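*Asks:* One predicted model, sequence on top.
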Amino acid sequence: MTTRPARGRRPGRADTRAEILAAAREAFAEKGFSGTTIRGVAAAAGVDPALVHHYFGTKDDLFVAALALPVDPRAVLAPVVALGADGAAERLLRVFLSVWDDPDLRLPLLAVARTIFEPSGQALFRDGFLKVVLGPVGVGLGIDEPERRMPLVASQVIGLILLRYVLEVEPLASMDADLVVATYAPTLQRYLTGELP
C-alpha cells in the first residue's frame, strides 16, 4: 500500500513566525514603514510571502505585531473612534490610562516605550505608529487635517507616557486618572477639533 503525500501548503517550521517577526522588526527599523514590503520581509525570513500573509494578514497587521505590544492599539481605540470627534480626547485618555495603569500590561508597555530612544525605535514610531495607528484614528474621527493634528496629539500622549510611567515624575506619576483626564483632555480636544494657528 502506497501513501500519498499530504496536499495543501506545507506547514512552516516551529520558529517561522518568530523569524518573520525578527525580519519585520529589522526591516521596519531600517527602511521605515513605507520602505518595507511583505516580499522583502519574506525574503529576509526565507519564506514565501503567502506565509507572511497567513501569519499576520496585512502589512499594517505585521507592523503592529512587530511592535510587540501587549494589546492591539487599533482595537482598544476603536470605541473612541466609533463615537466621533466630540469628546474624543476624554475617551482617548480614559482608554490610554486604563491600558497603562493595568499592572499586567505596564511592564511590556514600558519596554516598548523605552525603545523610542533607540534609533530603530524612533523609525518604528515615526514612520509606522503614527501612520498605522494614530493616523487612522484621526481619519476615523472625521477631523480636518489629521496628518497635522494627530502628531500634536501624539506629542502630549508621549509626554504623558514619559513623565507618568517611564520617569515617574510627581505629582503626575501618582495623580488620579480623573485628574489626568481633566488636565489633558482640553488640550487634546483642541488639537483634535479646535482652531490651530
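*Replies:* Right, received. Where do you want to start?

*Asks:* From here on, just use CA atoms for contacts and neighbour counts.
*Replies:* Noted.

*Asks:* List the buried residues for the longest helix along the chain?
*Replies:* As assigned by DSSP state H, the longest helix anywhere in the chain is helix 16-35. Buried residues in helix 16-35, defined by neighbour count with 16 or more other Cα atoms under 10 Å: 16-17, 19-21, 23-33.

*Asks:* try stretch 165-172
*Replies:* Residues of stretch 165-172 classed as buried under the neighbour-count rule (16+ other Cα under 10 Å) are 165-166.

*Asks:* Next up, a structure to set beside the first:
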Amino acid sequence: MGDVAAADENTAPRRRGRRPGGADTRTSLLDAARVVFAERGYDGATVRVIAERAGVDPAMVNHWFGGKEGLFVSALNLPADPAAILGEALAGDPEHLAERILCQLLYVWDSTGGAQFAALLQSIASHDVAAGLLREFIGRVLVNSVVRGVAPDRPELRASLCGTQMFGLAFVRYVLKVEPLASADHATIVSAVAPNLQRYLTGTLP
C-alpha cells in the first residue's frame, strides 16, 4: 500500500487539493491547525477550514485526533491533555483547587522533563502562531474548564491572572532554570504558589 499511495500522491491529480490519509496527513493537519487556531480562535476554527488548508478530507481529523478538541491539544504540543489534568483537579474542595492544580501540573511537567512545554514557552516571544495558541488555551481551557465553574466573578480576568502564575512558574523553572526554584520539591512550590493562585481562582480581587 505504501508504494501505491506514494505513487498516487505524487502523480494523480489532486481533487480540491486533498491528499490520501497517509502519515504525512497528520503533520499537515497539525501545521494547518496551528495557523487556523491562532488566526480564528478555537470556536472560529472549523474542522472543514483546517482540513481544506491541509489539503485533506475533513474525516482525517477524526481519524487522527478524534475531533477538533484532540487536534487542538495536539497542536499545542503539550505532554498531556491540559483539560484532563485540570478536570481531575476540579474534584474536591474548591478552596484547595490551586493546590491540586499545581500538584497535577508539576507531576506532568517533571515526569516529561518539561521539554515540550519549555519549547512552547520559548517559541511564544518570536512566533505569533505559538502566542495565539497559548492565548486560546487560556481563553478556552482555563476559562471554560476551570475558572468559570468556581469564580465568583470576572472569569476572564481570573483566568489571565492564573495564567501568569502557571506559565510564569513553568518559564522560570524549566526554561530559565533559576535556582533554587528549578530544583525545588513539589511541596515547597505548592506551599509558596498555591495561596496566590487560589486567590485568583476564588478570592476577592481589587
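*Replies:* Received, thanks. It should be emphasised that the depicted structure is a prediction, and the values quoted were computed from it without experimental measurement.

*Asks:* Comparing the longest helix of structure 1 with structure 2, how large is the average distance?
*Replies:* After superposition onto structure 2, helix 16-35 of structure 1 sits on average 2.2 Å from its aligned residues (mean Cα distance after the TM-score superposition for structure 1).

*Asks:* Now do that helix: which elements does it pack against?
*Replies:* Contact here means 3 or more Cα pairs under 8 Å, 6 or more residues apart in numbering; DSSP states H and E; on that basis helix 16-35 of structure 1 packs against helix 38-45, helix 59-67, helix 119-124.

*Asks:* okay if I get those helices as TSV plus mean neighbour count?
*Replies:* Compiled in TSV, the helices and strands packed on helix 16-35 of structure 1 are given as follows (neighbours: other Cα atoms under 10 Å):
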stretch	mean neighbour count
helix 38-45	18
helix 59-67	19
helix 119-124	18
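
*Asks:* Which member of the buried residues of helix 16-35 of structure 1 is positioned nearest D144 of structure 1?
*Replies:* Of all the buried residues of helix 16-35 of structure 1, D144 of structure 1 sits closest to F33, with 23.6 Å by Cα to Cα.

*Asks:* Alignment lookup: T27 of structure 2 to structure 1.
*Replies:* Under the alignment (TM-score structural alignment), T27 of structure 2 pairs with A18 of structure 1.

*Asks:* Kindly report the same for C162 of structure 2.
*Replies:* With TM-score structural alignment as the criterion, the equivalent of C162 of structure 2 in structure 1 is V153.

*Asks:* Once you drop chain neighbours, what's closest to that match?
*Replies:* Nearest residue to V153 of structure 1, sequence neighbours excluded (Cα to Cα, 6 or more residues apart in numbering): L188, at 5.8 Å.
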